[in-house]
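S.K.: got a structure for you, letters missing:
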């Protein structure tokens, strides 16, 4: 049986309708009360955190995302209540985009409302968030959402070696006012795309999208990046490595750690290249996650932060924190500003 969602459907989701029989008690309710009553009957309402950010409020934001993932697995229709958001950044916007695509890909209805604060309402609109809600979603390999040189999000299932060039051109024009070569940016993008496959469950590589959101702040001449991989995360992927060869050495090394159950220590060692040395017996040569940290140390990128499983790390400030809950995947954010390395354009 089809049902009706009463009230303004701000997500523009097409919903089949019917007119329910009136009840005596309904005539004593105001129009606004009836709208809320019927909305809540049809969708399960989930409130976003007031501080909606994986960077500044990881625990509550991860809990919110995990609630959505649980409803997705149960194929339940969801109404996201954003009315009371007091702060929201692009980490939240990117995660919402990815969640909406997942729901729509399985034809599960997903709806919600705007934040009361105009600043965050505008941020959602500018991101192309509502445009994607009107887009037919299938199992396409690649999606592009938003406006280039403003807020632009790409989703793909494979390594796209050609992506770095257009992103570098757009970034350098925003930050430096002209085309400049940003070697570190291209290297970081490639390493993250490769890591998406490396951190996938065995025999399931290429099944899930990675998400790249590029946010241009022309007034302050900086560009911020968010890379989101809904795989199983760094530490869970290490557990799935085969019990042989170099991976056997890795697992023995992890078992020898004093705080072996504290993944924050493990992430620090991983980024610093210590684990690579243990597994291979050779110095780190610039690939993988340690290469991203090295790009930061060379001043190719700034403000590097990573969230994976139960760890939040502000890599730029050498802070690694164990969380009370787990994020199913890996989140990486960084920015490029006028103080970062750049070279004359030579292409």
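M.R.: Okay, I see it. What you see is a predicted model; the values in this text were computed from it and never measured.

S.K.: switch to C-alpha atoms for all contacts and neighbour counts from now on
M.R.: Noted.

S.K.: for residue 208, see how far away the residue nearest in space to the middle of the chain is.
M.R.: Closest residue to the average C-alpha location of the chain: residue 228 at 3.7 Å, with Cα atoms, centre = their mean. Computed as Cα to Cα, to the nearest Å, the residue 228 to residue 208 distance reads 11 Å.

S.K.: and for residue 222?
M.R.: Where residue 208 is concerned, residue 222 sits at a distance of 30 Å (Cα to Cα).

S.K.: also residue 58?
M.R.: From residue 58 across to residue 208, the span is 22 Å (Cα to Cα).

S.K.: check residue 126 too.
M.R.: Counting by Cα to Cα, the gap from residue 126 to residue 208 is 25 Å.

S.K.: again, but for residue 264
M.R.: Going from residue 264 to residue 208 by Cα to Cα gives 25 Å.

S.K.: ok, now residue 152?
M.R.: Taking Cα to Cα as the criterion, residue 152 is separated from residue 208 by 19 Å.

S.K.: same thing with residue 66?
M.R.: Distance from residue 66 to residue 208, by Cα to Cα: 17 Å.

S.K.: more neighbours, the two?
M.R.: Neighbour count, other Cα atoms under 10 Å: between residue 66 and residue 208, residue 208 has more, with 20 against 16.

S.K.: excluding sequence neighbours, find me the nearest residue to that one.
M.R.: Excluding the flanking residues, the one nearest residue 208 by Cα to Cα, 6 or more residues apart in numbering is residue 157, at 5.8 Å.

S.K.: could you do residue 218 as well?
M.R.: residue 174 (5.8 Å).

S.K.: I'd like the next helix or strand past the helix or strand hosting the one you found.
M.R.: Per DSSP states H and E, residue 174 falls inside helix 164-176. Remark: after helix 164-176, the chain's next helix or strand is strand 180-181, criterion DSSP H and E.

S.K.: the following helix or strand past that following strand vs helix 164-176, what angle?
M.R.: Downstream of strand 180-181, the next assigned helix or strand under DSSP H and E is helix 183-198. If you take axes from the mean of the first three to the mean of the last three Cα atoms, to 10 degrees, helix 183-198 sits at 140 degrees to helix 164-176.

S.K.: ok so, going back, the residue nearest to residue 218 touches residue 221, doesn't it?
M.R.: Yes: under the criterion of Cα atoms under 8 Å, residue 174 makes contact with residue 221 at 6.0 Å.

S.K.: looking at the two, which is more packed in?
M.R.: Neighbour count, other Cα under 10 Å: between residue 174 and residue 221, residue 174 has more, with 24 against 17.

S.K.: use this one as the comparison:
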């Protein structure tokens, strides 16, 4: 009996000490950690709710730094209204806070069904979780899922799936393939060559797209979390960039952003043919679309605390700064319902 008891005792202890991928040793301090719940805002619409969005990310980052004594739960249950831009900004922010480490999705703190399905379709759960929500087809909506490219090594074929998605949607942009290519290529190239100069953070270039079949409306969003347009002017080495920086100090940041978005500066490039700030390609794409009387198009470019809109050629001062550079194109077919 003694031998049997000893044998059982040894087996039990041996089993407890065994390392296994599916049953890792328990964290003896897990129960002692404080569970901190972070509520996702009820409403997030860009740009009016950028301050709320940034506050949520700051709170999450604060408790992520205390992970040795805190467990974090990101509660989505109160979410009722969120637009595509806010979804992308929140995805990028959470991904950056956890340095690309995937999280675990808990169905108990998921948002209402319609929001949950939309987040799945748009690629929010895929980008952040190891156990994403199964995608369900959202009627009337199609998405170019949230994705990113390494800002330091962009492949030469990155633009093909993007262009195929937009030109294949009921032929809305079939006639404007070249202008679409120029705008996308310029956005990616600008970020790759200027956004991450002397930058130690996350060097990713994010994008996503959406097509509303019922409204026949297309939206494409492009975002990098680099140093931003104004900082890139300060760090530019060419005479052309230095002159732009001096100009920005004279006319102010708001007017500088407007100038960069609506002016063709390519003729001012220096002898080394340094690329950059070819942001006129963004607006040229919109202007080309608007020449067709059956379509409406708009562009938004945000960096630091400013947002430029082609509508009324206006500048909005954001309630909270945005890191890096944000670009959104929106195209709508005006013949819907006619």
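M.R.: Structure's in. What do you need? Everything numeric in this text was worked out from a predicted model, so none of it was measured.

S.K.: got a TM-score for the pair?
M.R.: Once superposed, the chains reach a TM-score of 0.70 (TM-score structural alignment, normalised by the length of the second structure), with 293 aligned residues with a Cα RMSD of 4.1 Å.

S.K.: the equivalent of residue 216 of the second structure over in the first structure: what's its closest spatial neighbour, skipping adjacent residues?
M.R.: Under the alignment defined by TM-score structural alignment, residue 216 of the second structure is paired with residue 221 of the first structure. Computed as Cα to Cα, 6+ apart, the closest residue to residue 221 of the first structure that is not its neighbour in sequence is residue 175, at 4.4 Å.

S.K.: what's the matching residue for residue 334 of the first structure over in the second structure?
M.R.: Using TM-score structural alignment, residue 334 of the first structure pairs with residue 329 in the second structure.

S.K.: returning to that earlier point: helix or strand: which one has the residue nearest to the centre of the first structure?
M.R.: Using DSSP H and E, residue 228 of the first structure sits in strand 222-229.

S.K.: ok, the residue nearest to residue 221 of the first structure - contacts?
M.R.: Contacts of residue 175 of the first structure were listed using Cα atoms under 8 Å, 6 or more residues apart in numbering, and they are 218, 221, 222, 223, 336, 337, 338.

S.K.: can you list which of the residues you listed carry over to the second structure?
M.R.: Counting by both residues aligned by TM-score structural alignment, their matches' Cα atoms under 8 Å, not one member of those carries over to the second structure.

S.K.: what is the equivalent residue in the second structure for the residue nearest to residue 218 of the first structure?
M.R.: Under the alignment by TM-score structural alignment, residue 174 of the first structure pairs with residue 169 in the second structure.

S.K.: what do you get for residue 197 of the first structure?
M.R.: Checking TM-score structural alignment: residue 197 of the first structure goes with residue 192.

S.K.: measure its match to residue 228 of the second structure for me?
M.R.: In terms of Cα to Cα, residue 192 of the second structure sits 12 Å off from residue 228 of the second structure.

S.K.: now swap in residue 218 of the second structure and tell me
M.R.: Going from residue 218 of the second structure to residue 228 of the second structure by Cα to Cα gives 26 Å.

S.K.: picking up where we left off before, what angle do the helix holding residue 174 of the first structure and strand 222-229 make?
M.R.: Using the same axes, to 10 degrees: helix 164-176 of the first structure against strand 222-229 is 150 degrees.

S.K.: helix 164-176 of the first structure against the second structure, how far on average?
M.R.: Compared with the second structure after fitting, helix 164-176 of the first structure deviates on average by 2.5 Å (mean Cα distance after the TM-score superposition for the first structure).

S.K.: next, the buried residues of that helix.
M.R.: Neighbour counts over helix 164-176 of the first structure (16 or more other Cα atoms under 10 Å) mark 164, 165, 167, 168, 169, 170, 171, 172, 174, 175 as buried.

S.K.: could you pull out the strands in the stretch 1-150 of the first structure for me?
M.R.: Along the stretch 1-150 of the first structure, counting by DSSP state E, counting those that start in this stretch, strands occupy 44-47, 51-52, 78-81, 87-88, 110-112, 143-146.

S.K.: residue range for the fourth one in the second structure?
M.R.: Alignment of strand 87-88 of the first structure against the second structure: residues 81-82, by TM-score structural alignment.

S.K.: how close does the matching stretch sit to the first structure?
M.R.: Superposed on the first structure, stretch 81-82 of the second structure shows a mean distance to its aligned partners of 0.8 Å (mean Cα distance after the TM-score superposition for the first structure).

S.K.: residue in the first structure paired with residue 91 of the second structure?
M.R.: By TM-score structural alignment, residue 91 of the second structure lines up with residue 97.

S.K.: list the contacts for its match?
M.R.: By Cα under 8 Å, 6+ apart, the contact list for residue 97 of the first structure reads 129, 132.

S.K.: quick check, residue 217 of the second structure in contact with residue 335.
M.R.: No: Residue 217 of the second structure is not in contact with residue 335 according to Cα under 8 Å; the separation is 11.0 Å.

S.K.: between these two, point out the one with more neighbours.
M.R.: A side-by-side neighbour count of residue 217 of the second structure and residue 335, using other Cα under 10 Å, places residue 217 first with 21 against 11.

S.K.: any idea how far the more buried one is from residue 173 of the second structure?
M.R.: Going from residue 217 of the second structure to residue 173 of the second structure by Cα to Cα gives 11 Å.

S.K.: tell me which other helices or strands the strand holding residue 228 of the first structure touches.
M.R.: Packing partners of strand 222-229 of the first structure (3 or more Cα pairs under 8 Å, 6 or more residues apart in numbering; DSSP states H and E): helix 90-105, helix 164-176, strand 210-217, strand 319-337.

S.K.: distance from the third one to the second structure after superposition?
M.R.: Here the mean offset of strand 210-217 of the first structure against the second structure after fitting is 1.2 Å, by mean Cα distance after the TM-score superposition for the first structure.

S.K.: can you check the last one too?
M.R.: In the superposition with the second structure, the average deviation recorded for strand 319-337 of the first structure is 1.8 Å (mean Cα distance after the TM-score superposition for the first structure).

S.K.: starting at the chain centroid, how far to that strand?
M.R.: Distance of strand 319-337 of the first structure from the chain centroid (Cα atoms, centre = their mean, to the nearest Å) equals 10 Å.
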